[in-house]
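[1] My questions are about this predicted structure, shown below with the sequence.
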Amino acid sequence: MSASTPESKPASSPALPRALPRIAAVTGAGSGIGRATAIALARNGFTVALIGRRLEPLLDTQEAIGLTGGEAQPFTADVTDADSVEHAFAQIAQRFGRLDVLFNNAGRNAGAVPLEDYELDLWNDVVATNLTGVFLCARAAYRQMKAQSPQGGRIINNGSISAHSPRPNTIAYTATKHAVTGITRSIALEGRAHNIACGQIDIGNAATPLTERMNKGVLQADGRLAPEARMDVEHVANAVVHMATLPPEANILDMTIMATTMPFVGRG
């Protein structure tokens, strides 16, 4: 009787690498567009780093994300302060190991102030948040995206339709939003070599507490006070998610999303 041949075993397949979790950071994540976008990103599979000046609103956003089954972590920072920004992004790198998307959203308005009455302190405050803050957060994210492995990521800057056409008596806000467009294009150019894409979303009249006044009337180019249409902030959040989830070889450089009947095309 011949000796039995041992049963051959199939060669084991190499283990597939686990997909890396997608990490997104959102500035101004405690309210309005930032909160809505952070929730939408988490709903679409991102782990979200929530950045803002005050912890309590960030915790509210974190709780809302947790109710959807998503994951988020708050990081307090003042976007106008370089050390504060660097500390927050260092914490994000330490906590998550990488950063795939930054939604550079934090900003401020200043109401309608005629040029001859515009105080330098107010100008400096608006520039510090809307321009310097965008630069500081973009710089910190860019450094992380360039250094990490795999290299690359995506920065999405919150511009405004005021980056194209001003409202009356808003010189600082308008100037900073025009400048954000320059930041976006500079990063889009310099990021090519490091697989870092950069785009801008220009938003008109998203329904948030900051735009409640539009229901009563805001100053128009012809001097009238008139109410303006607003749109659900969820439409903005979903648009940012679309930009954030594009494959690396595609980028939306500029997107304008606005309430359909607001006075922007042919404004005034």
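    Here it is on my side, so go on. Numbering: from 1, shown residues only.
[2] C-alpha from now on. contacts and neighbour counts both.
    Will do.
[3] remind me, longest helix of the protein?
    helix 171-190 (DSSP state H).
[4] list the helices and strands that one packs on?
    Counting contacts by 3 or more C-alpha pairs under 8 Å, 6 or more residues apart in numbering; DSSP states H and E, helix 171-190 is packed against helix 120-127, strand 196-204.
[5] What residues does Ala36 make contact with?
    Taking C-alpha atoms under 8 Å, 6 or more residues apart in numbering, we find Ala36 in contact with Val233, Glu234, Ala237.
[6] can you tell me how far Ala77 sits from Arg54?
    8 Å (C-alpha to C-alpha, to the nearest Å).
[7] Comparison target below:
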Amino acid sequence: MKTAVVTGASSGIGRAVALRLMDEGWTVGLLARRRDALVELAEGRSALVLPCDVTDPDAVEAAFDRFAAETGRLDFLFNNAGIFTPAAPPDEIPVADWLASVSVNLTGMFLCARAAFGLMRRQNPQGGRIVNNGSVSADRPRPGAASYTATKHGVTGLTKQLALDGRTFDIAAGQIDVGNAETEMVAHLKARAREAGEPAPPTMDVSHVAEAVLAMAELPLSANTLFQTIMATKMPLVGRG
């Protein structure tokens, strides 16, 4: 039995990845704040519902301990939970939005990685894999997104550190940077573009992201995709812009 925890599993990329893993026979811990959405997702599938706020250290530890107690081990964490606060110039970003972004996108990701790392380090056989959802904003900013961009750059540093510190314990760590998959978050960006009279950004189906994460998850621990970017082909990510 292959086991995984997916954070932010109630919607968007997290939901798509969780479904793809379960379709391939993985037992998946579904972790997010919205219990009802997780219960609906888990129905009839090999899944464990783990309602949890990733910013709460005690809740995160309890959720991962419960998963390990139920399944016996943790092979894979897709560390995905995140938020995108309203866009604004840096001086107009409410401090509360900055603090919320750091709390969810960076501290929450660390807390989940920390819990998974501990389980993978102690289990027998030792080891496992952690994949962080970095976003293309981990490399290049979009206008008005200081909070999101800064936290996602922080995720890149966390990924590198996990990959380095995991070597001793057969724990592989990598990052997938996703650009404009069709999710609720990107729907808001498209709506904002329409309101501004701008063309909608190019997008791709979220199923492609799920396939990419599955490919990373199913590598043997002797191999690792350290960084991967998957994006809509016509996104203006590269070039002089």
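    Arrived safely, thanks for sending. This is a predicted model, so every value here is computed, not measured.
[8] Could I get the TM-score for this pair?
    TM-score for the superposed chains, counting by TM-score structural alignment, normalised by the length of structure 2: 0.96, backed by 240 aligned residues with a C-alpha RMSD of 1.5 Å.
[9] ok so, going back, the longest helix of structure 1 maps to which residues in structure 2?
    Aligning helix 171-190 of structure 1 against structure 2 (TM-score structural alignment) gives residues 146-165.
[10] who touches the matching stretch?
    In contact with stretch 146-165 of structure 2 (C-alpha under 8 Å, 6+ apart) are residues 83-85, 89-90, 97-98, 101-102, 105-106, 109-110, 132, 134-135, 137-142, 171-175, 226.
[11] So the residue most central in space within structure 2 versus Leu19 of structure 2, what's the distance?
    In structure 2, the C-alpha nearest the mean C-alpha coordinate belongs to Asn80, at 1.4 Å (C-alpha atoms, centre = their mean). Asn80 of structure 2 is 14 Å from Leu19 of structure 2, where distance means C-alpha to C-alpha.
[12] cool, Leu99 of structure 2 as well?
    31 Å.
[13] more neighbours, the two?
    Shown here are Leu99 of structure 2 and Leu19; by other C-alpha atoms under 10 Å, Leu19 has more neighbours (21 against 12).
[14] Just give me the match in structure 1 for Pro236 of structure 2.
    Looks like Pro236 of structure 2 aligns to Pro263 there (TM-score structural alignment).
[15] which residue packs closest to that match, ignoring adjacent ones?
    Counting by C-alpha to C-alpha, 6 or more residues apart in numbering, the nearest residue to Pro263 of structure 1 once its immediate chain neighbours are dropped is Glu228, at 7.3 Å.
[16] Pro51 of structure 2 -> structure 1?
    Using TM-score structural alignment, Pro51 of structure 2 lines up with Thr76 in structure 1.
[17] what's the answer for Pro89 of structure 2, then?
    Checking with TM-score structural alignment, Pro89 of structure 2 has Pro114 as its match.
[18] and that match, what does it touch?
    Neighbours of Pro114 of structure 1 in contact, by C-alpha under 8 Å, 6+ apart: Asn169, Thr170.
[19] For it, give its distance to Met214 of structure 1.
    From Pro114 of structure 1 to Met214 of structure 1 the distance is 19 Å (C-alpha to C-alpha).
[20] just to revisit the earlier point, of the contacts of Ala36 of structure 1, buried ones?
    Buried positions within the contacts of Ala36 of structure 1, assessed by neighbour count (16 or more other C-alpha atoms under 10 Å), are Val233, Glu234, Ala237.
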